[in-house]
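Asker: no letters, just coordinates:
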């Protein structure tokens, strides 16, 4: 699902709202999540999952074409861990055990 599909589904579920209002809601939520992650905060949405920013240290890599050593700089990576309810919805047969 892409952002525009999410907006359309949200508008369909809430016929009393205009599509442009649904677009503004989706944009506001995603902007808040993005701002929090950019600030290094953890974002947890109960029943869905949590987003965290993990620091990856600098390392030496190799160019796959030439085999030459390449310095890979330190960087921040986004990590997502699904919540229990989401894992159970995705794998219902596992939840029954």
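Answerer: Arrived safely, thanks for sending. Keep in mind the model is a prediction, meaning the values are calculated, not measured. Numbering: from 1, shown residues only.
Asker: CA atoms for contacts and neighbours, from now on please.
Answerer: Will do.
Asker: so residue 47 sits in a helix?
Answerer: No: assigned with DSSP: H, G, I helix; E, B strand; the rest coil, residue 47 falls outside any helix and is coil.
Asker: below is structure B, check it against A:
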């Protein structure tokens, strides 16, 4: 599913124009990215949490040059689904 599919689905379900729905979806994504960039987590009850995870410094290998490199500590965005979200997906999705 793409952003265009999401916008089309919301527009059809709510009766709003696609342009307005697109602005809303873009504003939501901008807000989430901005909060995560500031180090603030975003909690959406019944859906999940957008969180900032801290990765520790570690040693890596550059295989092509056969050298060791230090990968500095850094933060990455992550999504953790709520328990109700996980249960709903488990019960409705069949594995083929």
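Answerer: Arrived safely. It should be emphasised that the depicted structure is a prediction, and the values quoted were computed from it without experimental measurement.
Asker: report the central residue of structure 2.
Answerer: Nearest residue to the geometric centre of structure 2 (C-alpha atoms, centre = their mean): residue 79, 5.0 Å.
Asker: and the next element down the chain from the host helix or strand of that one?
Answerer: Assigned by DSSP states H and E, residue 79 of structure 2 belongs to strand 74-81. Moving toward the C-terminus from strand 74-81 of structure 2, the next helix or strand (DSSP H and E) is helix 83-92.
Asker: chain center to that following helix: distance?
Answerer: How far helix 83-92 of structure 2 lies from its chain's middle: 17 Å, per C-alpha atoms, centre = their mean, to the nearest Å.
Asker: so which bits of the helix or strand containing residue 36 of structure 1 are buried?
Answerer: Assigned by DSSP H and E, residue 36 of structure 1 belongs to helix 19-38. For helix 19-38 of structure 1, the neighbour count (16 or more other C-alpha atoms under 10 Å) marks 19, 22, 23, 26, 33, 36, 37 as buried.
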